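S.K.: sequence first, predicted model second:
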Amino acid sequence: MSNSFYEISELLKNVPCLHGDEDHVLTEHLLSLETNYLLPIRNSLLEAKREYSLMLPLRLGRGFWAAGDRLEDTYCATKQGAALDIERLIKEPWLEFYILLRYADFTSAKVISFVHVPKCFGSKISKDISSSVGDSHLRHYNTIRLNPSWVRPWQRVNDARALLASLSEISILYISGHISLADMRISGLDRKSSFLFSTIRDPIEIIISHANYIVSCLQRHPSRPDSQNWSRLCKLEEIPIESMIDSCPDQLALKIIESSFFSRNYSNLLHKAFAPAKDSSTQEVHDHIEICPKCHLYSIDTVPGLYGELGIKAATNDRFNESSRYIDRRGFHSSVRSDVRLFLIGKDLPLWPVLASLAKR
């Protein structure tokens, strides 16, 4: 166990449990500690953060090592300065995943890693895995929780404490999230995993599912932070969303698909998940997966085989897509502009048959 991990563990064990109106408790607790204890802890956190950013230099790691994260003691020589730095660092969204990555180095637990491509029925699979194995033996960790819109900073402190307390009791460590195969390999999770898998889906169905999901969220959970973000980022504020959901939800789905935000963030998701680099060719993606023998791909048709491999007793004939269907393939081809369609799936369409063939290896 590294010194940084040990010191972070000792700090978090003693941090008080926080609630939404008790943020000041953490500051008071840190200020009650000795300066000669705070400074090494601060530096351990910064070393861990820098190590994490080097382990994940792609989408997850980008930006986690900030210009202000300097290790020199002269930068932060006072007790108050060190306490504030520590408070900031343990509220940031990198810490839990760092703990998991480091713990995976020395645990005897079985590590299962899932490259969760958005809208490829991964949420149902994760739910079935958690339900089948049981909470007492499995820590279901999903890196989507790193998104600040989902988790309050004080809750991250509590989650990190709970994670450390439960790690030694875990026999199966399940790590899933919207991270790429390249992220998995750079972080070393592919080597630490006894089983690494991902699910794939027809790229047109991925786009359709995404648009339908967003419309469903706008309809069912309009006040949720992600719904409000989609409304703002897809520039839907100036249209009557509520009336469109009732009268013409297919047109609302169309507006979402043709928004620049949707195209920028939800295009070519299979390529983003499996390519070793941004402009990799189809052959390079194929080779990238082939040289990672632990990576198993499953389509919706082969999920029963995945469940058999993991020992999951769950029905696979349930609906994998819980969103209502406001737009379908016919509407996608007839209504979405051809240039938008090409941009959204231009890299994924030629990749799809390659991935489908690898799913049968």
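M.R.: Arrived safely, thanks for sending.
S.K.: every contact and neighbour count from this point should use C-alpha atoms.
M.R.: Noted.
S.K.: can you give me the helices in the stretch 101-250 of the chain?
M.R.: Assigned by DSSP state H, counting those that start in this stretch, the stretch 101-250 of the chain shows helices spanning 122-133, 153-167, 181-187, 189-192, 203-220, 225-233, 241-247, 249-257.
S.K.: list the buried ones in the longest one?
M.R.: Okay, so that is helix 203-220. Under the neighbour-count criterion of 16 or more other Cα atoms under 10 Å, helix 203-220 has 203-204, 206-219 buried.
S.K.: so which elements touch that helix?
M.R.: helix 225-233, helix 241-247, helix 249-257, helix 329-335, helix 338-345, helix 348-358 (3 or more Cα pairs under 8 Å, 6 or more residues apart in numbering; DSSP states H and E).
S.K.: need the helices of the stretch 101-250 of the chain in a markdown table with distance to residue 351, can you?
M.R.: Below are the helices of the stretch 101-250 of the chain laid out as a markdown table (distance: least, Cα to Cα, whole Å):
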| stretch | distance to residue 351 |
| --- | --- |
| helix 122-133 | 20 |
| helix 153-167 | 37 |
| helix 181-187 | 15 |
| helix 189-192 | 22 |
| helix 203-220 | 9 |
| helix 225-233 | 28 |
| helix 241-247 | 34 |
| helix 249-257 | 21 |
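S.K.: the ones you listed: which one's closest to residue 80?
M.R.: helix 153-167 (19.1 Å; Cα to Cα).
S.K.: show me which residues of the closest one are buried.
M.R.: 153-154, 156-161, 163-164, 167.
S.K.: just give me the neighbour total for residue 25.
M.R.: Look at residue 25: counted by other Cα atoms under 10 Å, it has 15 neighbours.
S.K.: between the helices of the stretch 101-250 of the chain, which one is closest to residue 344.
M.R.: Of all those, helix 203-220 comes closest under Cα to Cα, at 7.8 Å.
S.K.: against residue 91, how distant is residue 6?
M.R.: 18 Å (Cα to Cα, to the nearest Å).
S.K.: now residue 153
M.R.: 5 Å.
S.K.: ok, now residue 140?
M.R.: 20 Å.
S.K.: and if you look at residue 51?
M.R.: On the measure of Cα to Cα, residue 51 and residue 91 end up 17 Å apart.
S.K.: look at those two and report which has more neighbours.
M.R.: residue 91 (18 against 14).
S.K.: from what I see, that one and residue 159 are in contact.
M.R.: No: contact between residue 91 and residue 159 fails when scored by Cα atoms under 8 Å: they sit 10.2 Å apart.
S.K.: tell me, how many residues neighbour residue 308?
M.R.: Neighbour number of residue 308 under other Cα under 10 Å is 11.
S.K.: contacts only, for it.
M.R.: For residue 308, no residue meets the contact criterion (Cα atoms under 8 Å, 6 or more residues apart in numbering).
S.K.: just give me the closest of the buried residues of helix 153-167 to residue 112.
M.R.: residue 167 (14.4 Å).
S.K.: what's the single longest helix in this protein?
M.R.: If you go by DSSP state H, the chain has its longest helix at helix 35-55.
S.K.: next, the one to line up against it:
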Amino acid sequence: MKLFKTMLLAGAATALAAPALAQDGGGVSDDAVKIGMLLDMSGPYSALDGQGSVVAVQMAIDEMGGEIDGKTIELMTADHQNKADIGSNLARQWSDQNNIDLILGGANSGVGIALQEVTSEKNIAYINNGAATAALTNENCAPETGLHWTYDTDALANGTAVAMVKEGNDSWYFITADYAFGHKLEENAMEAVKANGGTVTGNVRAPFPTQDFSSFLLQAQGSGAKVIGLANAGTDTQNSVKQAQEFGIVQGGQKVASLLLFLTDVEALGLDAAQGLTLTTGFYWDQDDKAREWSAKFEEKHGAKPTMVQAGMYSSALNYLKAVKETGTDEAKAVVAKLKEMPIEDAFSRNGRVREDGLMVHDMFLAQVKTPDESEGKWDYYNIVRTIPGDDAFRSLEDGSCAAVKG
């Protein structure tokens, strides 16, 4: 299989001026299906995304035999460094110079929104797995070419926040990552808390990324709220959970709710610090036999169990390639239209389907982090509390705000 070299940028890339090569709507352009991955390879989301996502997509390519009807599948990767301008410039470069067919990634909501704008303009298929903002299929939707696959802020809020309010944890204070992802997650979680009879006592915005959460945690502690909601992710989540434990916040009677927690966060924190955290996830390696089998193969290649982002990368790449094979073309709109006709059922997805607005609706899982005594070993970190059907987890199409499907 032909493999493009990895591109790692130290600074902002410069878009090339050459026009994109046109796709004629039939057949595979350039005799190759070209996939580009824009990832966090070195920053706060690198453990949950990064090289593990590359491994997952390569597994999907290998599953297809490395080619489609004799046309090779080529892979490019680059680090967006959590900067929208770098991500946008790379996407334009790949379009103008390499005639890219699909871009995957953007595990940062600001980057994800920027990539969706570029790919829509350039008629490139785009599937986001790491960014959480529901804006990707609402106010910033691009449903003819852009899909949102693994989870979004609505699904996270409708799992964790709703479950905790129903258990009597009905007053909340939010510590929020101060960029598009955190803002949207906070907004959706606040809506969920209030809709279920809870109250919000206040919030504070923390710069992204942040090492020291002490002042933010002290404000949350002083609010008297029953729950401190963390609308952040990656190393920000790890730092805030560790410091909450150091300050004795949980011992003082308040609960900490991580609205976006990954398996790699629990591994980094340790069960002593993470035990009891409630979370919502789109995938857990031990959820059933199909997930266990695929995750074992992933671990052999990567040395760790997959996060939901990495499993979502595999799923989205595999189903994209199946749609290319079914349609006989890599033209973006034709492939995305085919994906909307296909059931999405694989190692990652249960009862999945791609909706008109570009959202891949699938079952989510409410989970709780195990105590050290409950865990049987490394990566055995979650108890699945219940399955949340996709239609309950995600905002309905009718309640969404994607103008392209509202008519």
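M.R.: Received the coordinates, thanks. Remember, predicted model here, so these are calculated numbers, not experimental data.
S.K.: report the TM-score for the pair.
M.R.: The TM-score (TM-score structural alignment, normalised by the length of structure 1) is 0.28; 171 aligned residues with a Cα RMSD of 7.1 Å.
S.K.: and residue 298 of structure 1, which of the helices of the stretch 101-250 of structure 1 is closest to it?
M.R.: helix 122-133 (10.7 Å).
S.K.: residues of the closest one that come out buried?
M.R.: 122-126, 128-130, 133.
S.K.: name the helices or strands packed onto it?
M.R.: Using 3+ Cα pairs under 8 Å, 6+ apart: helix 122-133 of structure 1 touches strand 138-142.
S.K.: residues touching the strand it packs on, excluding its own?
M.R.: 126, 130, 167, 170-177.
S.K.: relative to helix 153-167, how tilted is that strand?
M.R.: 150 degrees (axes from the mean of the first three to the mean of the last three Cα atoms, to 10 degrees).
S.K.: residues of strand 138-142 of structure 1 that come out buried?
M.R.: Those buried within strand 138-142 of structure 1 under the rule 16+ other Cα under 10 Å are 138-142.
S.K.: between the residues you listed, which is closest to residue 96 of structure 1?
M.R.: For those, the nearest to residue 96 of structure 1 is residue 141 (9.2 Å; Cα to Cα).
S.K.: how close does the closest one get to residue 101 of structure 1?
M.R.: Residue 141 of structure 1 is 12 Å from residue 101 of structure 1, by Cα to Cα.
S.K.: got it, and residue 283 of structure 1?
M.R.: Residue 283 of structure 1 is 30 Å from residue 101 of structure 1, by Cα to Cα.
S.K.: thought residue 343 of structure 2 was touching residue 353?
M.R.: Yes: between residue 343 of structure 2 and residue 353 a contact is recorded at 5.3 Å, counting by Cα under 8 Å.
S.K.: so between these two, which is more surrounded?
M.R.: Higher neighbour count among residue 343 of structure 2 and residue 353: residue 353, with 21 against 14, using other Cα under 10 Å.
S.K.: pretty sure the more buried one contacts residue 319?
M.R.: No: using Cα under 8 Å, residue 353 of structure 2 is not in contact with residue 319; the gap is 11.0 Å.
S.K.: give me the common contacts of those two.
M.R.: Joint contacts of residue 353 of structure 2 and residue 319 (Cα under 8 Å, 6+ apart) are residue 344.
S.K.: what does the host helix or strand of residue 98 of structure 1 contact?
M.R.: Counting by DSSP states H and E, the element that carries residue 98 of structure 1 is helix 95-106. Here helix 95-106 of structure 1 makes contact (Cα under 8 Å, 6+ apart) with 1, 5, 48-49, 52, 89, 111, 143, 156, 159-160, 163-164, 167, 187, 189, 192.
S.K.: just the buried positions in it, please.
M.R.: Buried-residue list, helix 95-106 of structure 1, by 16+ other Cα under 10 Å: 95-104.
S.K.: widest-spaced pair of these?
M.R.: Farthest pair in those, by Cα to Cα: 95 and 104, 14.2 Å.
S.K.: the longest helix of structure 1 vs helix 95-106, what angle?
M.R.: Using the same axes, to 10 degrees: helix 35-55 of structure 1 against helix 95-106 is 80 degrees.
S.K.: next helix or strand past helix 35-55 of structure 1?
M.R.: helix 79-91.
S.K.: may I see the buried residues of that following helix?
M.R.: 79, 81-87, 89-91.
S.K.: now those as JSON lines including distance to residue 242 of structure 1?
M.R.: Formatted as JSON lines, those follow (distance: Cα to Cα, whole Å):
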{"residue": "79", "distance to residue 242 of structure 1": "52"}
{"residue": "81", "distance to residue 242 of structure 1": "48"}
{"residue": "82", "distance to residue 242 of structure 1": "49"}
{"residue": "83", "distance to residue 242 of structure 1": "47"}
{"residue": "84", "distance to residue 242 of structure 1": "44"}
{"residue": "85", "distance to residue 242 of structure 1": "44"}
{"residue": "86", "distance to residue 242 of structure 1": "44"}
{"residue": "87", "distance to residue 242 of structure 1": "41"}
{"residue": "89", "distance to residue 242 of structure 1": "40"}
{"residue": "90", "distance to residue 242 of structure 1": "40"}
{"residue": "91", "distance to residue 242 of structure 1": "36"}
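S.K.: quick one, strands of the stretch 151-300 of structure 2?
M.R.: In the stretch 151-300 of structure 2, the strands defined using DSSP state E, counting those that start in this stretch lie at 171-177, 199-206, 227-231, 255-258, 278-281.
S.K.: quick one, which of these is nearest to residue 148 of structure 2?
M.R.: Of the strands of the stretch 151-300 of structure 2, nearest to residue 148 of structure 2 by Cα to Cα is strand 278-281, at 15.0 Å.
S.K.: so what secondary structure elements neighbour the closest one?
M.R.: Strand 278-281 of structure 2 packs on helix 153-156, strand 255-258, strand 364-369, going by 3+ Cα pairs under 8 Å, 6+ apart.
S.K.: repeat that for 6 Å
M.R.: In terms of contacts (3 or more Cα pairs under 6 Å, 6 or more residues apart in numbering; DSSP states H and E), strand 278-281 of structure 2 is packed against strand 364-369.
S.K.: I'd like the next helix or strand past the strand it packs on.
M.R.: Downstream of strand 364-369 of structure 2 (by DSSP H and E), the next one is strand 382-388.
S.K.: packing partners for the longest helix seen in structure 2?
M.R.: Identified as the longest helix of structure 2 according to DSSP H is helix 308-327. Counting contacts by 3+ Cα pairs under 6 Å, 6+ apart, helix 308-327 of structure 2 is packed against helix 50-63, helix 332-339.
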